[in-house]
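Colleague: A structural model of the following input is requested.
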Amino acid sequence: MAERDLNRAPTIAVTGPSRGAFGPRFLVACAIRWYGGKPLQLRPGDPWRQHRYDGVVITGGHDIDPVLYTAEPEVVPKYDPERDALEAAIIDDALAHRLPLLGICRGAQLLNARRGGNLYQELRSRRHKTSHRRTVLPLKTLDIVPHSRLADLLGTERAQINSLHNQAINQLGQQLQVSGRDLDGIIQAIEDPDHPFLLGVQWHPEFLLPIRRQRRLFQALIEAASKRV
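Modeller: The predicted structure is shown next:
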């Protein structure tokens, strides 16, 4: 077994679209650097297999193609097939090698799909206690499952989160557990308790970095990745 390089910062792959999304990816990179990691930005078309990385962040963005969870489109499509292909491959690689992985919004949804789960393609009809308004501000209440990894990380049973999604997890993928829901019961966080670090959150913690408990998601990812260096 190779000795760990204690002087090497863990490299974290950060995925995203070919164009745009500069703000979210910049903030994710800032959080990674904050806790001693090195972000590696990967886009569709990049030779990602040539890179070495110790953890992964799948960022938010457009809806994933429902073909990835064997469903027909129920809404006006706004998909990014090249990004879907890249991120599906990186998630599969991370799962195969048990790399620490944080899925954000779309990233959580795609993680669930790669484990065999599916999605609600629209949420407006399922929201009765919460607003459908999209906002980066922490205006939505998150109920956290006690004794979950998420509960340990955030250190609370309730937290305030933002909301930028119009789809969400329906049926869970294999070996995944719900660790958080909003007040309408819509899944807001998933995790695999048997994995070194596998967490998907429906909100965008990168927009909430001034809140310490939100930064802990990135801190825990870096700590798990550091054990692989």
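Colleague: going forward, measure contacts between C-alpha atoms and count neighbours the same way
Modeller: Fine.
Colleague: how about stretch 220-229: buried residues?
Modeller: By neighbour count with 16 or more other Cα atoms under 10 Å, stretch 220-229 contains the buried residues 220-226, 229.
Colleague: hmm, who's touching stretch 35-46?
Modeller: The contact list for stretch 35-46 (Cα atoms under 8 Å, 6 or more residues apart in numbering) reads 9-18, 29, 32-33, 48, 53, 82-83, 86, 218-219, 222.
Colleague: The strand ranked longest in the chain - contacts with which helices or strands?
Modeller: Ranked by number of residues, the top strand in the chain under DSSP state E is strand 135-144. Helices and strands touching strand 135-144, by 3 or more Cα pairs under 8 Å, 6 or more residues apart in numbering; DSSP states H and E, are strand 158-163, strand 177-181.
Colleague: another one to check against the first:
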Amino acid sequence: MTERPLIGVTTSRQSGWRIFPLVALNLWLAGGRGVRWVAGRPSDIATVDGLIIGGGDDISPDLYGGEIITSARLDPDRDAMEQCLVEEAMARGKPVLGICRGAQMLNVALGGTLHEDAYGVYTASDRHWTILPRKEIEIVPDTRLGRLAGVRPMRVNALHSQAVKELGAGLRIAARDTGGMVQAVERVEEPFALGVQWHPEHLFYAYRQRALFRALVAAARAGREARNQLPVVSDLAGA
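Modeller: The predicted structure is shown next:
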């Protein structure tokens, strides 16, 4: 039996102990396995087949030239670790799934910027703060996310205050909410990389959410076998 691809999963030092088991469950259901990484402890991209940047505190605007707002909760050590991991993953051809903060970090690590107060900018966006799927998003047609999860409107959860502003290099928008705020980004070239603004790990009962983890694990397996990842993910979408 082929060994399950190993995925490094970054978490916060405060809440990671309760979030990581959910992410690990989703990875296991998708055919992978996870290892938890936190700032201040070893994290080596060479030892894993793929990477998940998990949710948590806001990303410091020092990374993208923004301005600090008083309500921001920051973790500079985690910022530095995750930025380095994303850059190394791209350089080594390792696939990445960004979850909430992770989607923002994927964008920032590739040279993009963020709205520090996303709902102050997108005043027409429905503001929710819940792990329940109450926020409606619209998936962009002809995207990898659309092929994986379908393009009909999707209900997701929401636990964020920041959002993507200017896109990082090689990324495109894959979903927005009904007020126009970016809700997903994806890389257009190898290796596979997808960032979603919501928390799919809490929605493991939904087939469309499990598809995101299946795509990451399939890409990780392909990368480990020195195969192109995007065709494998496309084949998975058509399965």
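Colleague: still on that earlier bit, can I have the buried ones of the contacts of stretch 35-46 of structure 1 as a PyMOL selection?
Modeller: To isolate the buried members of the contacts of stretch 35-46 of structure 1 in PyMOL, using 16+ other Cα under 10 Å:
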select buried, resi 9+10+11+12+13+14+15+16+17+29+32+33+48+53+83+86+218+219+222
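Colleague: closest to Pro210 of structure 1 out of the helices and strands packed on strand 135-144 of structure 1?
Modeller: Smallest distance to Pro210 of structure 1 across these (Cα to Cα): 12.5 Å, for strand 158-163.
Colleague: what stretch of structure 2 does the closest one fall on?
Modeller: Taking TM-score structural alignment as the measure, structure 2 aligns residues 153-158 with strand 158-163 of structure 1.
Colleague: Return the set of buried residues in that stretch.
Modeller: Here stretch 153-158 of structure 2 shows 154, 156-158 as buried, counting by 16+ other Cα under 10 Å.
Colleague: Give me the contact list for that stretch.
Modeller: Contacts for stretch 153-158 of structure 2 (Cα under 8 Å, 6+ apart): 127-139, 197-200.
Colleague: and the spatially most central residue of structure 2, helix, strand or coil?
Modeller: In structure 2, the centroid-proximal residue (Cα atoms, centre = their mean) is Gly98; its distance is 1.4 Å. Here Gly98 of structure 2 is strand, with the state taken from DSSP: H, G, I helix; E, B strand; the rest coil.
Colleague: For the counterpart of it in structure 1, give me its contacts.
Modeller: Matched across to structure 1, Gly98 of structure 2 falls on Gly103, judged by TM-score structural alignment. Gly103 of structure 1 sits next to 57-59, 109-111, 199-201 when contact means Cα under 8 Å, 6+ apart.
Colleague: Now intersect those with the helices, please.
Modeller: In helices, defined here by DSSP state H, the members of the contacts of Gly103 of structure 1 are 109-111.
Colleague: quick one: which of those residues is nearest to Leu209 of structure 1?
Modeller: Using Cα to Cα, these come closest to Leu209 of structure 1 at Gln109, 21.8 Å.
Colleague: ok, back up a step: would you mind measuring from the match of Gly98 of structure 2 to Leu142 of structure 1?
Modeller: Distance of Gly103 of structure 1 to Leu142 of structure 1, given as Cα to Cα, to the nearest Å: 17 Å.
Colleague: cool, Arg228 of structure 1 as well?
Modeller: As judged by Cα to Cα, Arg228 of structure 1 and Leu142 of structure 1 stand 31 Å apart.
Colleague: cool, and Gly55 of structure 1?
Modeller: For Gly55 of structure 1 relative to Leu142 of structure 1 (Cα to Cα), the value is 26 Å.
Colleague: I'd like the helices and strands packed on strand 135-144 of structure 1 as a markdown table, with distance to Gln188 of structure 1 appended.
Modeller: Output for those, formatted as a markdown table (distance: least, Cα to Cα, whole Å):
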| stretch | distance to Gln188 of structure 1 |
| --- | --- |
| strand 158-163 | 10 |
| strand 177-181 | 5 |
